[in-house]
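K.L.:
sequence unknown, structure follows:
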């Protein structure tokens, strides 16, 4: 059994929602971040000002795309990034 590896295949690879630029209306973006994450308004505003920042981590693709659409509708620039697959075979 030594030296055998098993590769797991997932149906849905987790995605990250990255806020790249909050734009001019930081408070509006902070309110969207608050709604998406459940953070307080103050912490959401701090997160929005720290762009580029990961707003959501490890969510399904549909949820990530909906979050990016909400951020873009509020005037921010955001993108969905697929999380890299872990490399278990390298020591």
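P.N.:
Looks like it came in fine. These numbers come from a predicted model, not from an experiment.

K.L.:
For the rest of this, base every contact and every neighbour count on C-alpha atoms.
P.N.:
Noted.

K.L.:
Okay, and the spatially most central residue of the chain sits in which element?
P.N.:
For the chain, residue 17 is the residue whose C-alpha lies nearest the centre (Cα atoms, centre = their mean; 2.2 Å). In this structure, residue 17 sits in strand 15-21 according to DSSP states H and E.

K.L.:
just checking, next helix/strand downstream of that strand?
P.N.:
Once the chain leaves strand 15-21, the next helix or strand it forms, by DSSP H and E, is helix 26-37.

K.L.:
and the angle from that next one to strand 15-21?
P.N.:
170 degrees (axes from the mean of the first three to the mean of the last three Cα atoms, to 10 degrees).

K.L.:
Structure two is appended below for comparative analysis:
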């Protein structure tokens, strides 16, 4: 049990990036999603239209914050959520 405690305190917890609203520029958001995930443009557009959608799962905090800023720069609403169970 002490090992679990040290793991939670010392290690960087993974974060998720959740798209909550794609805004009016859906194609621009889809292009950013494509760049972040490596999905095709069509699948990225589908993901951008199905909100709330998890864009990235289990990434470091710096990467998650950069992804959220990239999405916000094209008019989307996104947030970083910490994963408590990992």
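P.N.:
Yes, it's here. Source: prediction; values computed, not measured.

K.L.:
that older thread, residue 78 is in contact with the residue nearest to the centre of structure 1, correct?
P.N.:
Yes. In this structure residue 17 of structure 1 lies within contact range of residue 78 using Cα atoms under 8 Å: 7.1 Å.

K.L.:
Quickly list what's touching both of the two.
P.N.:
Shared contacts of residue 17 of structure 1 and residue 78, defined by Cα atoms under 8 Å, 6 or more residues apart in numbering, comprise residue 68.

K.L.:
which helices and strands does the strand holding residue 17 of structure 1 pack with?
P.N.:
Helices and strands touching strand 15-21 of structure 1, by 3 or more Cα pairs under 8 Å, 6 or more residues apart in numbering; DSSP states H and E, are strand 53-59, helix 61-73, strand 77-82.

K.L.:
That one vs structure 2, average offset?
P.N.:
Following superposition, strand 15-21 of structure 1 is found to deviate from structure 2 by 0.2 Å on average (mean Cα distance after the TM-score superposition for structure 1).

K.L.:
same deal with stretch 27-34 of structure 1?
P.N.:
On superposition with structure 2, the mean distance recorded for stretch 27-34 of structure 1 (mean Cα distance after the TM-score superposition for structure 1) is 0.2 Å.

K.L.:
what does that stretch rub up against?
P.N.:
Outside stretch 27-34 of structure 1, the residues within contact range by Cα under 8 Å, 6+ apart are 22, 39-41, 44-45, 47-48, 55, 70-71, 74-76.

K.L.:
Cool, thanks, talk later.
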